[in-house]
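Q: here's my sequence, what's the structure:
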Amino acid sequence: MIKTRFLSNLLLSLIWVAITGNFTAENFFFGFILSFFLLWIISTDRRENKYFNRGPKLIGFIFFFLYELVKANIEVAYDVITPRHYMEPGIVKIPLDAKSDMEITLLANLISLTPGTLSLDVSDDRKVLYVHAMYVKDKKEFIASIKNGFEKRLLDILR
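A: All right, here's what the predicted structure looks like:
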């Protein structure tokens, strides 16, 4: 069902581009958003349809990740340019709610993409992710930020 909705959305976007005669990325993106809302309006099973639920969550996740990325870059850059170092490095054991290989891999890569953190290993039973972080002032707070931030949002999109 998700593939059908997505393909319908793409087809309507291409029709929009053809009708307007403006073959630009911005016009295609506008047509994609417009057709998404049109499909949402004519849909009878909005609550059960994952396509309409995942779109806004994915956009929210992208903005969340960009915010975390900028915040971590500023924190690391500030630590580098100041004479006093504020880092408190540590290796943290994060219990996982993610079960599948794809969920664990995406979570580990998203953590590693953020400056100051690096995913080290996953336990053999795939219930724990080991993360090295430059700024671990409070381990419980760090674990909660990963669990309630990256992992929760990622699992909302994937499940």
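Q: please make it C-alpha for all contacts and neighbour counts, starting now.
A: Fine.
Q: which ones are touching the spatially most central residue of the chain?
A: The chain has F61 as the residue nearest its centroid, 4.2 Å off, counting by Cα atoms, centre = their mean. When contacts are counted by Cα atoms under 8 Å, 6 or more residues apart in numbering, F61 touches R153, L154.
Q: what helix or strand is it on?
A: For F61, the element it lies in under DSSP states H and E is helix 50-81.
Q: could you list the buried residues of the very next helix or strand once past that helix?
A: On the C-terminal side of helix 50-81, the closest following helix or strand by DSSP H and E is strand 90-95. Within strand 90-95, the residues scored as buried using 16 or more other Cα atoms under 10 Å are I91, V92, K93, I94, P95.
Q: please generate a structure for the following sequence too, so the two can be compared:
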Amino acid sequence: MSLKRWLPHPIFTLMLTVIWLLLVNQPSVGHLLLGAFLSWGIMLLCRDFMFEVPRLRKPLKLCRYLLMVLWDILVANIHVARLVLGPTRKIKPAFVEVPMLIDNEFLLAVLACILSLTPGTVSSGLSADHKTLLLHVLDLADGDDVVAQIKSRYEAPLLEIFECSIS
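A: Next up is the predicted model:
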């Protein structure tokens, strides 16, 4: 029997144990053992549902990427506020299909979350073959420009930061 089978995600198990100790706010051996047991059980039950997280290749670039995403969220909030508070005839909502190079399910989920967190865009679906992301854009000027911006600003850095295959 392999260790991976009985302890599928040791880092997540440790993190859940620490979160348990913080929630009960009474550090004791009993709470530590109970938290470790519950964390281990949760990870054991969820092992088949967990994504494989690709290895982080460039951690400093990840920090820069996160700051850029936060900045984009701030700028998009201002842009959406102007659209909503301004005349409604200027809004041009549309769906855009974005072809994906990312093959990893975890990174696809991260990218979809980033796009949904940015006001004005919502990831609406992913094709069955994971090759196309359907994106709803609140104000679409040029679909090709949106696709190019998403691929260069969000997808390409993720491919550079993490070790994953490209489809």
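Q: fetch the TM-score of the aligned pair.
A: Aligned and superposed, the two chains score 0.64 in TM-score terms (TM-score structural alignment, normalised by the length of the first structure); 109 aligned residues with a Cα RMSD of 1.6 Å.
Q: circling back to that earlier point, from the chain's centroid, how far away is the helix holding F61 of the first structure?
A: Distance, stretch centre to chain centre, for helix 50-81 of the first structure: 7 Å (Cα atoms, centre = their mean, to the nearest Å).
Q: corresponding residues in the first structure for the helix or strand containing L45 of the second structure?
A: Assigned by DSSP H and E, L45 of the second structure falls within helix 29-46. Mapped onto the first structure using TM-score structural alignment, helix 29-46 of the second structure spans no residues at all.
Q: list the buried ones in that helix?
A: So helix 29-46 of the second structure, judged by 16+ other Cα under 10 Å, has buried residues H31, L32, G35, A36, L38, S39, W40, M43, L44.
Q: specify which member of those is nearest to L107 of the second structure.
A: For the buried residues of helix 29-46 of the second structure, the closest approach to L107 of the second structure (Cα to Cα) belongs to M43, at 20.6 Å.
Q: separation between that closest one and L14 of the second structure?
A: 10 Å (Cα to Cα, to the nearest Å).
Q: and for K4 of the second structure?
A: 15 Å.
Q: okay, the two: which has more neighbours?
A: More crowded of K4 of the second structure and L14, by other Cα atoms under 10 Å: L14, with 15 against 11.
Q: translate S119 of the first structure into the numbering of the second structure.
A: Checking TM-score structural alignment: S119 of the first structure goes with S123.
Q: and the contacts of the one helix or strand its match maps to?
A: Using DSSP H and E, the secondary-structure element containing S123 of the second structure is strand 121-126. Strand 121-126 of the second structure has contacts (Cα under 8 Å, 6+ apart) with A112, C113, L115, S116, T132, L133, L134, L135, H136, V137, L138.
Q: so what's the fifth one closest to, chain neighbours aside?
A: By the measure of Cα to Cα, 6 or more residues apart in numbering, the closest residue to T132 of the second structure outside its immediate chain neighbours is P99, 4.5 Å from it.
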